[in-house]
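Student: Starting from these lines, generate the structure:
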Amino acid sequence: MNFLRAVKKKPIPQQLQDQFPFNLPVVQLLDSLETDCPVTIFVGDNGSGKSTLLEAMAIAANLVTIGSEDLNTDPTLANHRQFAQYLQMVWNRRPQRGFFLRAEDFFRFYQAIGPGASSDARGTRGR
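Tutor: All right, here's what the predicted structure looks like:
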């Protein structure tokens, strides 16, 4: 069973609809996203709003981040937090644990552990 049943967009005030992120195609076209499959894949052109939607969903779900900044305080996500206020998460069952890992946080982590990390990781795999 999926935890998340759907994501529904609440009505967005007219005065916000020309501003980022409300002017993105995914935001303008989204009414409801049903997540009735075990895996949901977002596909679209660069700049269409895939990452913005995913980040706003993570904020709306109040997920813990694996990275440098908390979703609720990261200054780069101020617009995403505003968008998250207009998302309604519909749960089958709310998970007790969860996290959100952005690609850039993974990349920073990989850079921080250095070039020898892959050989070190192979050496500890069986332990």
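
Student: make it CA atoms for all contacts and neighbour counts henceforth
Tutor: OK.

Student: I'd guessed Leu4 sits against Thr35; true?
Tutor: Yes - Leu4 lies in contact with Thr35 (CA atoms under 8 Å); the separation is 6.5 Å.

Student: can I assume Phe106 sits in a strand?
Tutor: No - going by DSSP: H, G, I helix; E, B strand; the rest coil, the assignment for Phe106 is helix, not a strand.

Student: contacting residues around it?
Tutor: Going by CA atoms under 8 Å, 6 or more residues apart in numbering, Phe106 touches Gly67.

Student: this one next, for a side-by-side:
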Amino acid sequence: MYLKQVSMKWHEVTKKTEYPFNIPAIQSLDQLPLTSNVTFFVGENGTGKSTLLEAIAYQCGFHTAGGSRNNLYDVHAAHSALGDYIRLSWLPKVTNGFFLRAESFYQFASHIDEIDDTGYANYGGRSLHEQSHGESYLSLFLNRFNGKAIYLLDEPESALSPQRQLTLLKIIHDLQGQCQFIIATHSPILLGYPDAIIYSFDGGKVQEIQYEETEHYQLTRYFLQHREKFLKTLFEE
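Tutor: So this is what the prediction gives:
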């Protein structure tokens, strides 16, 4: 691991009742140790997992709409409101890496079209806009992810079929000796990565949980085992 801990600088926060400091899970956060090369953030929408991941990207010097330290482009509301109020503890510090943000990946792809002069060597030899959504993600993972680096992925499963989520797991496995991953996800497939640390943002606090304790695993397992009963109950409510 390179990034060892994320700490809140609460002594610098003057408006703790305002967003994003009023998010319950963020309010509960003091120090978050990172003890595995692969860490997952899970939780319902609005619980703060993507907000914290974005703040980490900001402190890494990555573009908060997606990209690395070298990607500079304008996107509305790309500033991280939390970024100035966290501290990252490194050993050693790395500057190489990438922040994937699903909701603004289109703008990142357009930015690459404007600046690329390598024949899209880092993206499979074609413009990301000329590939399907899932293909463009895999092109990024397969061609750009390498070396000693930290990769921050915000809901990468949004463009990936189950089969391609398995491909991403293989990519992470192949890079794990050199790279660190922090991933915000809703995918029970990605969460199954062996020996990963999973932090849940549900219930108003950030806490480590096991894979089988995640709602993603429990709900998916129950649905697959009791589909007809589950849907009957759901539709009758």
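
Student: Report the TM-score for the pair.
Tutor: Once superposed, chain against chain, the TM-score is 0.72 (TM-score structural alignment, normalised by the length of the first structure); 114 aligned residues with a CA RMSD of 3.1 Å.

Student: How many residues are close by Gly49 of the first structure?
Tutor: By other CA atoms under 10 Å, the residues close to Gly49 of the first structure number 21.

Student: residues in contact with it?
Tutor: Residues counted as contacts of Gly49 of the first structure (CA under 8 Å, 6+ apart) are Pro21, Leu24, Pro25, Val26, Val27.

Student: Enumerate every residue touching the closest residue to Gln31 of the second structure other than its chain neighbours.
Tutor: Spatial nearest neighbour of Gln31 of the second structure, chain neighbours left out: Ser7 (4.4 Å); criterion: CA to CA, 6 or more residues apart in numbering. Ser7 of the second structure makes contacts with Leu29, Asp30, Gln31, Leu32, Ile86, Arg87, Leu88, Ser89, as judged by CA under 8 Å, 6+ apart.

Student: hang on, Ser7 of the second structure in a strand?
Tutor: Yes - counting by three-state DSSP, Ser7 of the second structure falls inside a strand.

Student: can you pull out the strands in the second structure?
Tutor: With strands called from DSSP state E, the second structure shows them at 3-8, 31-33, 38-42, 86-90, 97-101, 149-154, 179-184, 197-200, 207-209.

Student: Distance to Gly61 of the second structure for the ones you listed - can I get that in a markdown table?
Tutor: Below are the strands of the second structure laid out as a markdown table (distance: least, CA to CA, whole Å):
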| stretch | distance to Gly61 of the second structure |
| --- | --- |
| strand 3-8 | 14 |
| strand 31-33 | 19 |
| strand 38-42 | 20 |
| strand 86-90 | 12 |
| strand 97-101 | 10 |
| strand 149-154 | 12 |
| strand 179-184 | 15 |
| strand 197-200 | 23 |
| strand 207-209 | 26 |
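
Student: Quick one: closest of those strands to Ser136 of the second structure.
Tutor: Within those, the stretch nearest Ser136 of the second structure is strand 97-101; the backing value is 11.7 Å (CA to CA).

Student: buried stuff in that closest one?
Tutor: Judged by neighbour count (16 or more other CA atoms under 10 Å), strand 97-101 of the second structure contains these buried residues: Gly97, Phe98, Phe99, Leu100, Arg101.

Student: farthest-separated two in those?
Tutor: Gly97 and Arg101 (13.3 Å).

Student: quick revisit: how near is the residue nearest to Gln31 of the second structure to Asp30 of the second structure?
Tutor: Using CA to CA, to the nearest Å, we find Ser7 of the second structure at a distance of 6 Å from Asp30 of the second structure.

Student: Repeat that for His173 of the second structure.
Tutor: In this view, His173 of the second structure and Asp30 of the second structure are 30 Å apart by CA to CA.

Student: which part of the first structure lines up with the longest helix along the second structure?
Tutor: Using DSSP state H to define each element, the second structure has its longest helix at helix 162-175. Against the first structure, there is no aligned range for helix 162-175 of the second structure (TM-score structural alignment).

Student: And that helix, what does it pack against?
Tutor: Counting contacts by 3 or more CA pairs under 8 Å, 6 or more residues apart in numbering; DSSP states H and E, helix 162-175 of the second structure is packed against helix 133-144.

Student: got the buried residues for the longest helix of the second structure?
Tutor: Across helix 162-175 of the second structure, burial judged by 16+ other CA under 10 Å covers Arg164, Gln165, Thr167, Leu168, Leu169, Ile171, Ile172, Leu175.
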